[in-house]
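In: output the structure for:
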Amino acid sequence: MGGRQNRIIHWLRNLLCGALIGAGAILPGVSGGVLAVVFDIYRPFMEILTHPKRALPKYWRWLPPLGLGWCAGFMGFARGIAAAIDFSSTVTTWLFIGLIVGTVPALYREAGKEGRSAASWVSLFLCAGSVFAGLFYVSRTACFSAEPNFWWYNFCGVLWGMGIVIPGMTSSSVMMALDLYQPVLEGLANLDFLVLSASLPGLLLTVFLLARLVTWCFRRWYSVAFHGIFGIVLASTLVIIPTSYRGAGEIVLSALCCAGGCALAYFLARLDQRMKAGGPA
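Out: Purely as a prediction, here's the structure:
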């Protein structure tokens, strides 16, 4: 009975993580790839994409709940996230910041699992600095407006694919800078055929093309690559911190959502530890 309960809880945990990763791909400033890293799903996912024959026997149980959760988060939550952003994009962003912050200690331990060299620290600070500068420029400085059409929607799919495979690639922020975010979000919420038929193929193709390169980097330079990702996580989190608030109520609600996100991340991390230790759920 204990083993069956563990499997059910693990299934529900992966379903929730998949939904959060899918929702993170939509939320401005948040990277679905970063959330995959912090939930310890990123490396198995990359393995499955690059070496399916070897990886599927190990991880096949993860795929149904993660796939269902991701579809629910990416497609089903589009309307809910749009409503939450309309209510308060600041509060919604703080919830996802809390999710990321709550897993930073576990990420730091994972990055140093195979040691920390001088190159690892250089990778961390170089990636953090370059990503912070790039995202700050795109979100606060660049001024360019694109006319929504099939090809721009396809480009949005490519951005989403990069956000899944390259942690820290905040595709939604780039879309906002190009004035494409609102039309795409509304298209997903309304299941618009043009948006779906243009964006989803670009997303899938980008994921499959980039996965092998990213996995090769991890295999050759694990510590350097993971410290680089850790730097990307820190930078992409710092750059999305809201700087303006509509009053004390929004500040309090943001703090509560951030704390709730941290608590959820802590719960998921503890659940993972118990699963790996084979203890009771």
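In: C-alpha from now on. contacts and neighbour counts both.
Out: Will do.
In: so what's T92 up against?
Out: Taking C-alpha atoms under 8 Å, 6 or more residues apart in numbering, we find T92 in contact with A84, I85, S254, C257.
In: quick one: which two of the residues you listed are the most distant?
Out: I85 and C257 (13.6 Å; C-alpha to C-alpha).
In: without its sequence neighbours, what residue ends up closest to F77?
Out: The shortest distance from F77 to any non-neighbouring residue, by C-alpha to C-alpha, 6 or more residues apart in numbering, is to A23 (6.4 Å).
In: same check on S171?
Out: Nearest non-adjacent residue to S171, counting by C-alpha to C-alpha, 6+ apart: L159, 5.1 Å away.
In: show me what the helix or strand where the residue nearest to F77 lies is packed up against.
Out: Assigned by DSSP states H and E, A23 falls within helix 2-26. Counting contacts by 3 or more C-alpha pairs under 8 Å, 6 or more residues apart in numbering; DSSP states H and E, helix 2-26 packs against helix 32-38, helix 63-71, helix 77-101, helix 150-165, helix 171-177, helix 248-277.
In: out of these, deepest packed?
Out: Mean neighbours per residue, mean count of other C-alpha atoms under 10 Å, is largest over the helices and strands packed on helix 2-26 for helix 32-38, with a mean of 28.
In: before we compare anything, build this one as well:
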Amino acid sequence: MHILKLILIGIVLGIANLIPGVSGGTMAAVFGIYDSLIELIGLNVKKIIAMRKFWIPLAIGIASGILIFSKLINRFLELYPLAALWFFMGIIIGSLPFIASQTYKKMQLLGCATGTNVQKDGQTCKPCAFIRYGSAGAVFFAALALMLAMKYANRSQFMHEAQTVLSAALSIKLFICTALAAAAMIIPGISGSFLMVIFGTYNTVIKAVADLNIAILIPVALGAAAGLLGGAAVIRILLKRFPAHTYAAILGLVAGSLAVLYPGLPAHNELILSIVLFVAGSAASYISSRT
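Out: Modelled structure (predicted):
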């Protein structure tokens, strides 16, 4: 059952990374695997082998989500673009209680030199509690403000025609842009595919995946690996040294991503489909975060 759950989560992560504006890092935080995923991404072979029961089914799900659903997602986005975004909004809303509780738990581990906000005499250290919650709150609102600012970025003006023939210049561009997008992808709230839209490489990559254009996919894969390793290393340091503040930032990014995703109210037939998918997404993420 655990293996099946990881495969299904992987499928959602794979699909999420195909849709501009939807963050794979957000989905990882939603389903409670963010810390494990960041811990895994690296060059520690022993750790990779030890965590094989976690990452193998997850990788199968991600690969399936990307390879099997790339054409379907393209078609669904053409027919029901708003409904797709409402589905992911539902997933995010259903996860917020879990992420908030994780943030609170990590906050409780910080405080005075004793490791809590309680002094040796048993009295509450109010200055420590104030600094702790105040600084975490500032981080939360800063992350939230960042996502609200991204709301005003117009995705449509960055769309470019897909390129299908690989050249030296295109190889370099794909490697660099994919590395930056992959590093951003593991940050909750930041959409790697959205950055690829901005860089003008999204259509090229999504068409290469759908058509299995290996020549195009090689620099994409190399760039993705470089970006994931570098980005995960930075986040691992933050989670180790500033766990509560990192999770406060994650909570702000995830909550703020709702503003980025919000497409407005669908009309006519798509409204019903959007409501159904929104409810289904909310229920699925809430139940998943509790199991």
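In: now the TM-score, please.
Out: TM-score of the superposed chains, computed with TM-score structural alignment, normalised by the length of structure 1, equals 0.84; 261 aligned residues with a C-alpha RMSD of 2.3 Å.
In: not counting sequence-adjacent ones, nearest residue to the aligned residue in structure 2 for G129 of structure 1?
Out: In structure 2, G129 of structure 1 lines up with A145, judged by TM-score structural alignment. Residue nearest to A145 of structure 2 in three dimensions, not counting chain neighbours: G256, with 7.4 Å by C-alpha to C-alpha, 6+ apart.
In: what's the match for the one you found in structure 1?
Out: With TM-score structural alignment as the criterion, G256 of structure 2 matches A235.
In: okay, now its match: neighbour count?
Out: Burial of A235 of structure 1 is recorded as 23 neighbouring residues (other C-alpha atoms under 10 Å).
In: got it, and the one 5 residues further on?
Out: The local packing of I240 of structure 1 (other C-alpha under 10 Å) involves 22 other residues.
In: can you show me the helices along the stretch 101-250 of structure 2?
Out: In the stretch 101-250 of structure 2, the helices defined using DSSP state H, counting those that start in this stretch lie at 126-150, 168-185, 192-199, 202-211, 214-241, 243-261.
In: ok, which of those comes nearest F31 of structure 2?
Out: Once those are compared by C-alpha to C-alpha, helix 243-261 is nearest, at 12.3 Å.
In: for that closest one, packing partners?
Out: Using 3+ C-alpha pairs under 8 Å, 6+ apart: helix 243-261 of structure 2 touches helix 81-108, helix 126-150, helix 214-241.
In: ok so, going back, let's have the helices and strands packed on helix 2-26 of structure 1 in JSON lines, adding distance to E47 of structure 1.
Out: As requested, these are arranged in JSON lines below (distance: least, C-alpha to C-alpha, whole Å):
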{"stretch": "helix 32-38", "distance to E47 of structure 1": "13"}
{"stretch": "helix 63-71", "distance to E47 of structure 1": "12"}
{"stretch": "helix 77-101", "distance to E47 of structure 1": "23"}
{"stretch": "helix 150-165", "distance to E47 of structure 1": "12"}
{"stretch": "helix 171-177", "distance to E47 of structure 1": "23"}
{"stretch": "helix 248-277", "distance to E47 of structure 1": "19"}
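In: figure out which of the ones you listed is closest to R212 of structure 1.
Out: Using C-alpha to C-alpha, these put helix 150-165 closest to R212 of structure 1, at 9.8 Å.
In: got the angle between that closest one and helix 2-26?
Out: Orientation check (axes from the mean of the first three to the mean of the last three C-alpha atoms, to 10 degrees): helix 150-165 of structure 1 against helix 2-26 gives 140 degrees.
In: list the contacts of the equivalent of K105 of structure 2 over in structure 1.
Out: Residue pairing (TM-score structural alignment): K105 of structure 2 is matched to K113 of structure 1. Residues near K113 of structure 1 by C-alpha under 8 Å, 6+ apart: S223.
In: tell me how far G25 of structure 2 lies from I172 of structure 2.
Out: Distance of G25 of structure 2 to I172 of structure 2, given as C-alpha to C-alpha, to the nearest Å: 25 Å.
In: no no, A226 of structure 2
Out: In terms of C-alpha to C-alpha, A226 of structure 2 sits 13 Å off from I172 of structure 2.
In: between the helices and strands packed on helix 2-26 of structure 1, which one is closest to S123 of structure 1.
Out: Here helix 32-38 is closest among the helices and strands packed on helix 2-26 of structure 1 (C-alpha to C-alpha), at 16.6 Å.
In: superposed on structure 2, what's the mean shift for the closest one?
Out: With mean C-alpha distance after the TM-score superposition for structure 1, helix 32-38 of structure 1 departs from structure 2 by a mean of 0.8 Å once superposed.
In: in structure 2, what stretch matches that helix?
Out: Mapping helix 32-38 of structure 1 onto structure 2 (TM-score structural alignment) gives residues 24-30.
In: just confirm the match of G256 of structure 2 contacts L126, I think it does.
Out: No: counting by C-alpha atoms under 8 Å, L126 is not a contact partner of A235 of structure 1; they are 10.5 Å apart.
In: can you tell me which residues contact G187 of structure 1?
Out: V195, L196.
In: any idea how far the equivalent of it over in structure 2 lies from R75 of structure 2?
Out: Counting by TM-score structural alignment, G187 of structure 1 lines up with A208 in structure 2. Distance from A208 of structure 2 to R75 of structure 2, counting by C-alpha to C-alpha: 16 Å.
In: cool, T103 of structure 2 as well?
Out: For T103 of structure 2, the distance to R75 of structure 2 (C-alpha to C-alpha) stands at 38 Å.
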